[in-house]
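K.L.:
any chance you can model this:
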Amino acid sequence: MLSINEIKKPIAADIDVFEEKFRSSMHSSVPLLDRITHYIVKRKGKQIRPMFVFFSASTCGGINEATHRGASLVELLHTASLVHDDVVDNSYQRRGFFSINALWKNKIAVLVGDYLLSKGLLLSLENDDFLILKIVSEAVRQMSEGELLQMEKVRRMDISEDIYYEVIRNKTASLIAACCAAGAASANADAETVEKMRLFGEKTGIAFQIKDDMFDFGTDDVGKPLGIDIKEKKMTLPLIYALNTTTTKEKKRIINLVKNHNNDVDKIAEIIKFVKDTGGLQYAESQMKKYQDEAFTILNTLPDGDARRGLEQLVRFTTERNK
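P.N.:
I've put the predicted structure just below:
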């Protein structure tokens, strides 16, 4: 599998320009805000979402100024959501660094998230990018609904596979879907193509989240703490499948462990062993590959070229990674 730097070579120049524009888009006359946004930019991730925007635009007609604004909008709203998520989750680390709320406390973190959100909205409004704004705003609505639905189900512990897919479709896949649709829209693609790209992104996003959920049951050297979803009482696909294929007595026992583990290492290890022994990971892997294949089926209807191959490699990177 190619590295992320190898994948982005065809759009490397555009990514460089985007990063400069993204930094400029967060500028503020308030010194505190500038310090915080500078801290955020220095610790940015792999830029996978902007890459989906650029490759999608390139596939559907070509990258232009609207594409750069669309990528900045997506990244501003995504960053805002991460800042807010860390407050909601009482998380004090993000990608191995202190989170904004850990360094500047919750009140400032919430306001910074609001600031980034408003900057993204204004960037689109000031340039009349109404369709792109509509696409991305819809994703933000879905992300909020997905998060709230998950919180509700965590309390009740009654999540089914259908509910699980509804949660991850809204919470995770909607933003990747918006990236692909926004990229197509920025290249002036027709409505049918924009929807095709949105669906491609959604399938990719679902596969991505299933893969991410599988890490919770692996070793602790993959960048995600072992059992963190279990500690947070989240019902992910491997656990849901395992519970649905066991006896009623065993199901009740495991659910009780999930509810009352109190971060006990042995109890969490017992839950992980149960999931592995009942085929939960194998089932999740098969479902991840199903959605990956569905994404590739859509992708293969697009014109061949470097951009389409870039999207294929990006899908493989997000769904076949080891961390």
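K.L.:
all contacts plus neighbour counts: C-alpha atoms, from now on.
P.N.:
Fine.
K.L.:
burial check on the closest residue to Ile36 other than its chain neighbours, number of neighbours?
P.N.:
Spatial nearest neighbour of Ile36, excluding adjacent residues (CA to CA, 6 or more residues apart in numbering): Ile100 at 7.6 Å. Neighbours of Ile100 under the rule other CA atoms under 10 Å: 27.
K.L.:
next: the one 3 residues further on.
P.N.:
Each residue near Leu103 was counted by other CA under 10 Å, and the total is 13.
K.L.:
what's the helix or strand for it?
P.N.:
Following DSSP states H and E, one finds Leu103 within helix 100-125.
K.L.:
the very next helix or strand once past that helix: which residues count as buried?
P.N.:
Once helix 100-125 ends, the next helix or strand along the chain (criterion: DSSP H and E) is helix 130-156. Judged by neighbour count using 16 or more other CA atoms under 10 Å, the buried positions of helix 130-156 are 132-133, 135-137, 139-140, 142-143, 145-147, 149-150, 153-154.
K.L.:
please generate a structure for the following sequence too, so the two can be compared:
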Amino acid sequence: MSNTEAAPATLSCRPDPAGPGVEVLTAREVPLGGPRAMRVRRTLPQRHRSLIGAWCFVDHYGPDRVAEAGGMDVAPHPHTGLQTVSWLFSGEIEHRDSLGTHGLVRPGEVNLMTGGAGICHSEVSTAATEILHGVQLWVALPDEHRHAPRAFEHYAPEPVELEGAVARVFLGALAGSKSPVVTFTPLLGAELVVEPHSRVTLEVDPTFEHGVLLDTGRICVGGSPLGLADLGYLGVGRTQLELTNLGDEPSRVLLLGGPPFGEPILMWWNFVARSHEEIVAYRDAWQSESEQFGRVEGYTGSPARLPAPPLPPVTIKPRRNP
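P.N.:
Model prediction:
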């Protein structure tokens, strides 16, 4: 394949002086939800890397024309031991949960749901949505908070003008902007739109590891080029992070970060746990319609709730990072 730019600019992906090299995680395509499942690109978890900070799950989807692809319709399903973070680039999703929340996910507005000891929710793209495009993220809760009460927060960050970029910080702090959304470990979550042929240097916390997810455009991070939905991982110890837009159009990325999560976790289906026995108990509770997860009111799709898949015929092992 050729680069078809008529007058390509010279803008190199130079070696990153701020720290060691970048580990590039490529996505795999998987179905999301029930019988009308849409396709998403998943970069976390992977066999060789399960977490970046407490971020334990990264799905990237779209842009999809709903009239052709069918949109999102995920029936009520359970979660434990985690927070879900929804962020859209285009479209609109109706959220309902067993806390009683009924709200909309819109571009530039973060919705964070705390599952804790147990919650269930549904996600459906609205009739007004023509193009659906966004990410779904999970955050693992530390042991002392993983049975926290159900909770829900919504926040619309103001854009921050940087030299060569615009940032929206929805979790944590970056470039003088700080999110009020409550998390149980230090976290960073931000959308950055980098101007064409621009190089942006960000001051970052050296105790954090970071991940850069490419949504659109041509970006180098730390000297390494990323492809669509690639997640560039950078370890702790750096005080700066450099993004370079190689293209003629703006490029959009998500920047995720946090200190290394020091606890091994088990992830199976929609549950984050600490032992195989907990996973079995969570599945049994969901299948028996236990009050541990509550009920979602107002969802009219089919099935009325997603059944749990069969457990694997082996003991589920903890996920660890290198």
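K.L.:
quick check: TM-score for this pair?
P.N.:
With the length set by TM-score structural alignment, normalised by the length of structure 2, the two chains reach a TM-score of 0.26; 153 aligned residues with a CA RMSD of 7.0 Å.
K.L.:
re the thing from before, any idea how far the residue nearest to Ile36 of structure 1 is from Ala80 of structure 1?
P.N.:
11 Å (CA to CA, to the nearest Å).
K.L.:
pick the one among the buried residues of helix 130-156 of structure 1 closest to Ser58 of structure 1.
P.N.:
Nearest to Ser58 of structure 1 out of these is Ile132 (CA to CA; 15.8 Å).
K.L.:
Ala69 of structure 2 and Trp268 of structure 2: what is the separation?
P.N.:
From Ala69 of structure 2 over to Trp268 of structure 2 (counting by CA to CA), the distance is 27 Å.
K.L.:
same question for Glu123 of structure 2.
P.N.:
20 Å.
K.L.:
which of the two has more neighbours?
P.N.:
Just comparing Glu123 of structure 2 and Trp268: by other CA under 10 Å the higher neighbour count belongs to Glu123, 20 against 17.
K.L.:
tell me if I'm right that that one and Gly103 touch.
P.N.:
No. Applying CA atoms under 8 Å, one finds Glu123 of structure 2 not in contact with Gly103, separated by 10.1 Å.
K.L.:
what touches both of those two?
P.N.:
Jointly contacting Glu123 of structure 2 and Gly103 under the rule CA atoms under 8 Å, 6 or more residues apart in numbering are 94-96.
K.L.:
for these, which ChimeraX command selects only the ones that are buried?
P.N.:
Only the buried entries of those go into this ChimeraX selection, using 16+ other CA under 10 Å:
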select :94,95,96
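K.L.:
Tyr282 of structure 2 falls within a helix, correct?
P.N.:
Yes. Looking at Tyr282 of structure 2 with DSSP: H, G, I helix; E, B strand; the rest coil, it is inside a helix.
K.L.:
number of residues surrounding the nearest residue to it once chain neighbours are set aside?
P.N.:
Closest residue in space to Tyr282 of structure 2, ignoring its immediate chain neighbours: Phe271 at 7.6 Å, by CA to CA, 6+ apart. Neighbourhood size, Phe271 of structure 2 [other CA under 10 Å]: 20.
K.L.:
so how far is Val160 of structure 2 from Phe271 of structure 2?
P.N.:
Separation of Phe271 of structure 2 from Val160 of structure 2 (CA to CA) stands at 35 Å.
K.L.:
how about Arg41 of structure 2?
P.N.:
For Arg41 of structure 2, the distance to Val160 of structure 2 - CA to CA - is 28 Å.
K.L.:
so which of these two has more stuff around it?
P.N.:
More neighbours surround Arg41 than the other of Arg41 of structure 2 and Val160, with 21 against 15 (other CA under 10 Å).
K.L.:
surely that one touches Leu32?
P.N.:
No. Judged on CA under 8 Å, Arg41 of structure 2 makes no contact with Leu32 at a distance of 9.7 Å.
K.L.:
which of the shared contacts of Glu123 and Gly103 of structure 2 sits closest to Val110 of structure 2?
P.N.:
Nearest to Val110 of structure 2 among these is His95, at 12.0 Å by CA to CA.
K.L.:
which residues are in contact with the closest one?
P.N.:
Neighbouring residues of His95 of structure 2 by CA under 8 Å, 6+ apart: 101-105, 121-124.
K.L.:
what's the answer for Leu314 of structure 1, then?
P.N.:
4, 7, 48, 52.
K.L.:
among these, which one has the most neighbours?
P.N.:
Going by other CA under 10 Å, Phe52 tops the contacts of Leu314 of structure 1 with 26 neighbours.
K.L.:
in which helix or strand would I find the closest residue to Ala190 of structure 2 other than its chain neighbours?
P.N.:
Nearest non-adjacent residue to Ala190 of structure 2, counting by CA to CA, 6+ apart: Val169, 4.2 Å away. Val169 of structure 2 is part of strand 165-171, with elements assigned from DSSP H and E.
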